[in-house]
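S.K.: no sequence for this one, just the structure:
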């Protein structure tokens, strides 16, 4: 689901027997996804937008954060005018097993015109951007430290008892379990599969929240009202809370 400055990628596994066929130094992105789905549905890794993967990956390594492989994806495509071309994506893996599913990877789209198309950014529910990705963590300091290294200390702050960081393409938010339960009391939290930090919610900005609610009602989606807007229950959204705000 494409927006102007970020996107949501919905991923399913078609044939897990293919995991590892394109691995790089023992790493396979598909295998990582499969291991996540073995644990639970929900929010997986958060991709961080890069316009210079070499410089950004080197900068991350310089912070001392755990960093792994560079991975290149290439896919032959046919453009809308019928011409053959190639989509190329570079990833820089920055995984930390101690942080569970709150890890990240850098992502540079070398041919962004193939995915950031205006005709893919018009959504019936009026969605225009991912504003927040919300995590639950047993220790706020774990994500505060990581995000300070990733984004800079000046981009990380304490807000209403939680941690927020400005990624440049939206915010990441860390809450304790009690804080998350209070914020999303109207819809309940996703099924918890780990005691480590993990994502629980996406906050989506919309043009007209009345239109968004109309679309939800027409499609029999279960939702409740939060202090910020309306949120779809996690059992209707792949074990993830989807909160809409205007």
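M.R.: Okay, I see it. Because the structure is predicted, anything quoted here is derived from the model rather than measured. Numbers count the residues shown, from 1 in each chain.

S.K.: C-alpha only now, for contacts and for neighbours.
M.R.: Fine.

S.K.: what's the distance between the residue nearest to the spatial centre of the chain and residue 214?
M.R.: In the chain, the residue lying closest to the centroid (CA atoms, centre = their mean) is residue 46, at 3.8 Å. As judged by CA to CA, to the nearest Å, residue 46 and residue 214 stand 29 Å apart.

S.K.: What of residue 148?
M.R.: Relative to residue 214, and taking CA to CA, residue 148 is found at 39 Å.

S.K.: Residue 107 too?
M.R.: For residue 107, the distance to residue 214 - CA to CA - is 35 Å.

S.K.: which residues touch stretch 135-144?
M.R.: Residues outside stretch 135-144 that contact it (CA atoms under 8 Å, 6 or more residues apart in numbering) are 99, 102, 156, 162-163, 172-177, 180, 195-201.

S.K.: ok, residue 107 and residue 214, which is more surrounded?
M.R.: The neighbour comparison of residue 107 against residue 214 (other CA atoms under 10 Å) goes to residue 107, with 24 against 12.

S.K.: Okay, and that one sits in which element?
M.R.: Using DSSP states H and E, residue 107 sits in strand 104-109.

S.K.: So what touches that strand?
M.R.: Here strand 104-109 makes contact (CA under 8 Å, 6+ apart) with 45-53, 56-57, 88-95.

S.K.: dropping in the other structure now:
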């Protein structure tokens, strides 16, 4: 377990908690494909809200494959409307009351927190991992969502037995939006966490987010960087969530995992890129 051991009370510092990849009814196929990329995924979990998931747990954040099993009652049918691919940038929330207060203060509060649980199988038995989430409004991006996640039981998420990946993944290091106006894409987050957390970078804007950063690129910059690995980047309108970067201990190990798994990828030297066709709707870049 790491994730700052979840005791940091500097609650309004932007920190990436996890990222969500929406796979709808293809959980089994997505688990097989992400395992082929070298991720060691947790056993299937089932939320009290009706959705199911498998996770790749890292040192400070994690990746969630989110979908639905046949016959399961879904209490949040709006999630079915989310397109397949990168679907949520999720912020850490050590102090739920402080986040709710800040959302009120900035005029960004649209709802009360939602509380739910997910049974977790461990070597010591089965326990309920408990969470509370509260959404940002949809501002600056066309699809997907962004929300805060408060972990009531982090000991049932960040477990050492789930943090050893054949590709040596350590953390999600980058969450990438592209298209539209980068300043508008990140403006809501700058309002909440700042002002001033949003900084210019080549081709767009970025903000630090704990072990990673959140980046918004222009359509031109997004196409120049990702090429054919991403099929749709809007020239106008709101941005799309298109890609992740994953920091690894050994790029050679990541290369071997992809090769052994039969996953097509581009070898860019310092980075390995898996395109959206092989990653369920998003591009993933591995680097040291």
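M.R.: It's in. Treat the numbers as computed from the prediction; the structure is a model and nothing was measured.

S.K.: Fetch the TM-score of the aligned pair.
M.R.: The TM-score (TM-score structural alignment, normalised by the length of structure 1) is 0.85; 232 aligned residues with a CA RMSD of 2.3 Å.

S.K.: about what we covered before: so which of the contacts of strand 104-109 of structure 1 belong to helices?
M.R.: Counted as lying in helices by DSSP state H, out of these, are 53, 56-57.

S.K.: If you rank those residues by neighbours, which is first?
M.R.: Using other CA under 10 Å as the neighbour criterion, residue 57 leads these with 22 neighbours.

S.K.: Trace it over to structure 2, please.
M.R.: Taking TM-score structural alignment, the alignment pairs residue 57 of structure 1 with residue 100 from structure 2.

S.K.: quick one: contacts for that match?
M.R.: If you count contacts by CA under 8 Å, 6+ apart, residue 100 of structure 2 has them with residue 109.

S.K.: Tell me, how many residues neighbour the closest residue to residue 221 of structure 2 other than its chain neighbours?
M.R.: Leaving aside its sequence neighbours, residue 221 of structure 2 sits nearest to residue 203 (CA to CA, 6 or more residues apart in numbering; 5.1 Å). By the criterion of other CA under 10 Å, residue 203 of structure 2 has 18 neighbours.

S.K.: any idea how far the equivalent of residue 203 of structure 2 over in structure 1 is from residue 240 of structure 1?
M.R.: Counting by TM-score structural alignment, residue 203 of structure 2 corresponds to residue 161 in structure 1. Noted for residue 161 of structure 1: a distance of 22 Å to residue 240 of structure 1, by CA to CA.

S.K.: how about stretch 56-71 of structure 2: buried residues?
M.R.: Within stretch 56-71 of structure 2, the residues that count as buried by 16 or more other CA atoms under 10 Å are 56-69.

S.K.: That one: how far from the chain's middle?
M.R.: In terms of CA atoms, centre = their mean, to the nearest Å, the gap separating the centre of stretch 56-71 of structure 2 from the centre of its chain is 9 Å.

S.K.: cool, stretch 221-233 of structure 1 as well?
M.R.: 19 Å.

S.K.: same check, this time on stretch 142-154 of structure 1
M.R.: On CA atoms, centre = their mean, the centre of stretch 142-154 of structure 1 falls 17 Å from that of its chain.

S.K.: One more: stretch 227-236 of structure 2?
M.R.: 19 Å.

S.K.: And the contacts of it?
M.R.: Contacts of stretch 227-236 of structure 2 (CA under 8 Å, 6+ apart): 178-181, 218-220, 222-223, 239-240, 242, 273-277, 282-283.

S.K.: which residues in the stretch 1-150 of structure 2 form helices?
M.R.: Listed in chain order, the helices of the stretch 1-150 of structure 2 (DSSP state H, counting those that start in this stretch) span residues 27-36, 96-106.

S.K.: most tightly surrounded among those helices?
M.R.: Most buried of the helices of the stretch 1-150 of structure 2 by mean neighbour count (mean count of other CA atoms under 10 Å) is helix 27-36; its value is a mean of 18.

S.K.: That helix maps to which residues in structure 1?
M.R.: With TM-score structural alignment applied, helix 27-36 of structure 2 matches no range in structure 1.

S.K.: Now check structure 2 for the residue matching residue 205 of structure 1.
M.R.: Looks like residue 205 of structure 1 aligns to residue 247 there (TM-score structural alignment).
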